[in-house]
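Q: Quick one, structure for this:
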Amino acid sequence: MPPVGHDDALCPARRLARMAGAGMTSPPASGHSRISNRELYAVAGMTSASAPMFERRRRILRETQHMLAEQGLGGFSTMELSRRSGVAQRTIFNAFGNRDNLVALAIRFYFEEFNLALADRFDVSTLDGALGKLTATTLRNLQLRNYMTAIVSLHFSPSAPAQVRAVTLAIGAGFFRDWLDNQRNRSLLPAEIDLGRLTRHIAHLEYAVINDWLVGAVEEAQVVDNMLQAVLEMLVGALDGDVRARLEQYLADVRESGPLSLQLKADGANAIAALSL
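A: As a prediction, this is how the structure comes out:
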């Protein structure tokens, strides 16, 4: 097992952000995460390794995920986590450093399973694939109100630890990154637009749409259309040429609940129904 790099050992925020999943997704219901020993060794800052140690850390992460989904961040306590995972609180802090690192890591692995499950269904290097994955993810997130309340609260909290913000931002920024890279290669994304800043703004927008639902500003039935419309409006303002015209057509369709909008929702619902999570 390779040692943890010096920089990573000193900076858990950098470790977590580097390994964050792509797409603002939702937790696996089963809790059976595909966390490799190598990933767990690196991200959790382990300095020695054994099968029981890996399993103990996985058990702690699984229970953290379940507690966030059941109770949200406000109901999360390491004392209860200790009881449910069958380890001492000291063991939790020895394994993950502090509560913030633990929550950030659990969020990251929440997303990983869902992203892997959708990988074969949506090609996010294409506009249709990125929109399809965003739609499916939004539909799934609507089923997990407590979980999304925790994530959105963390994302917008001015006091959230840097490592938590890095994870939520990386997740939300991932939907359109590959497709926007392609547009830059085609010279359809103007040089003055910073790709990293644009994807961060898209992430903030996605979380804001979910927050509108959480606070009761919009009905659940409106959330997917609001999400698609908000993101398409931002992309229209950023892109040039034929792709901008295509985005404008898609935006008009969503505003009218046209065939594209209906197809995205149907494909998203089918993708969620087919998941074995």
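Q: Every contact and neighbour count from this point should use C-alpha atoms.
A: Fine.
Q: can you give me the helices for the stretch 51-200 of the chain?
A: 51-71, 78-85, 89-96, 99-118, 127-141, 145-156, 162-173, 177-185, 195-214 (DSSP state H, counting those that start in this stretch).
Q: Out of those, the one nearest Leu228 is which?
A: Leu228 lies closest to helix 127-141 among those, at 7.4 Å (CA to CA).
Q: got the angle between that closest one and helix 177-185?
A: 160 degrees (axes from the mean of the first three to the mean of the last three CA atoms, to 10 degrees).
Q: still on that earlier bit, could the helices of the stretch 51-200 of the chain be laid out in TSV, adding distance to Met234?
A: Formatted as TSV, the helices of the stretch 51-200 of the chain follow (distance: least, CA to CA, whole Å):
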stretch	distance to Met234
helix 51-71	30
helix 78-85	40
helix 89-96	38
helix 99-118	24
helix 127-141	13
helix 145-156	20
helix 162-173	13
helix 177-185	12
helix 195-214	7
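Q: Export those as TSV, with columns for mean neighbour count and distance to Val223.
A: Listed next are the helices of the stretch 51-200 of the chain as TSV, based on neighbours: other CA atoms under 10 Å; distance: least, CA to CA, whole Å:
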stretch	mean neighbour count	distance to Val223
helix 51-71	19	20
helix 78-85	16	33
helix 89-96	16	35
helix 99-118	22	20
helix 127-141	22	8
helix 145-156	20	13
helix 162-173	23	16
helix 177-185	17	22
helix 195-214	18	7
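Q: quick one more, to check against the first:
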Amino acid sequence: MKASDTKQSKQKADDDGNVERRRPYARTFDKRRREILSTAWTMIAEAGGSEFTLQELSERCDVALRTIYNAFGDKDGVVAAAAAAHHSDTLEVFEFDDREVWSLSEAICMTRRIAQETVRFPGWSQVTSEMYFSPRGPVKLFASLQQMPTSILRAWLRSDQVDLKLLRAFGQQALEASHADAQWGVVANWCAGRIDEAQVEDLMVDNFLVVAMSFGNRAGRSLAKKMVLDK
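A: A predicted model of the protein is given here:
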């Protein structure tokens, strides 16, 4: 065997060994990361964003403050990651993924679920709605929060109940942004005391039905109209 081949074999063995040594740490930190986000979610739900501090989070999780900063960047990064994790868990109840295709009835069902989650955690809803509409909010956080209502909308837009020609003419991105603003507006109005708890679900469903009546094909509009009349 050539000396170069021997050297390459040794290097590969060393690299493989390093990978094997890193894997347990990666799995351990992955678990720790989930614990941090779960604790952050609980703290914000209990006391709202004004009382939530990374120092207390580090103490509750028994993890160094520097570790939290390294993993998430800052407080907004923790909030964004916790929001995304909670939203993902909620969608998993319905075995939802980014390729899912939903009928209008299924999309409305999930919209109701999100509305129910909203009123269950008023402290969390307040801090996230404030961050969504903040002009100084981080782009990453805004995108994460915007994805909550738009992921449901996208699942319906893949269905055979949509007028694709009209959707292309208007622009899916513009529609998603408008819908997300409307849904987060409901959350913000509830947190401000402008609407009561029961209205949150009704208004979120209404917002989705408006989209369906505007961008549905004949079948989609017909079903949306029936849902409105049956309310």
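Q: How alike are these chains, TM-score-wise?
A: Here the superposed chains carry a TM-score of 0.79, computed using TM-score structural alignment, normalised by the length of the second structure; 207 aligned residues with a CA RMSD of 2.6 Å.
Q: Of all the helices of the stretch 51-200 of the first structure, which one is nearest Glu248 of the first structure?
A: helix 127-141 (12.6 Å).
Q: Would you mind pulling up the elements that that closest one packs against?
A: helix 223-238, helix 259-274 (3 or more CA pairs under 8 Å, 6 or more residues apart in numbering; DSSP states H and E).
Q: quick revisit: out of the helices of the stretch 51-200 of the first structure, nearest to Gln263 of the first structure?
A: helix 127-141 (9.0 Å).
Q: so that closest one corresponds to what in the second structure?
A: Using TM-score structural alignment, the residues of the second structure aligned to helix 127-141 of the first structure are 104-118.
Q: What mean distance separates the matching stretch from the matching residues in the first structure?
A: Superposing on the first structure and averaging over aligned pairs (mean CA distance after the TM-score superposition for the first structure), stretch 104-118 of the second structure comes out at 1.2 Å.
Q: about what we covered before: need the winner for burial among the helices and strands packed on helix 127-141 of the first structure.
A: Scoring these by mean neighbour count under mean count of other CA atoms under 10 Å gives helix 223-238 as the most buried, with a mean of 18.
Q: how about that helix, aligned to which bit of the second structure?
A: Under TM-score structural alignment, the match for helix 223-238 of the first structure is residues 200-215.
Q: what does stretch 68-78 of the first structure give?
A: By TM-score structural alignment, stretch 68-78 of the first structure lines up with residues 44-54 in the second structure.
Q: Contacts for that stretch, please.
A: Residues from elsewhere that reach stretch 44-54 of the second structure (CA atoms under 8 Å, 6 or more residues apart in numbering): Met43, Leu65, Ile68, Lys75, Phe121, Pro122, Gly123, Trp124, Ser125, Gln126, Val127.
Q: that older thread, ok, average deviation of the match of helix 223-238 of the first structure from the first structure?
A: Using mean CA distance after the TM-score superposition for the first structure, the mean distance for stretch 200-215 of the second structure is 2.2 Å.
Q: Likewise for stretch 27-35 of the second structure?
A: Looks like 3.1 Å for stretch 27-35 of the second structure (mean CA distance after the TM-score superposition for the first structure).
Q: residue in the first structure matching Lys140 of the second structure?
A: Match for Lys140 of the second structure (TM-score structural alignment): Gln163.
Q: Nearest residue to its match in space, please, no chain neighbours.
A: Ala13 (3.9 Å; CA to CA, 6 or more residues apart in numbering).
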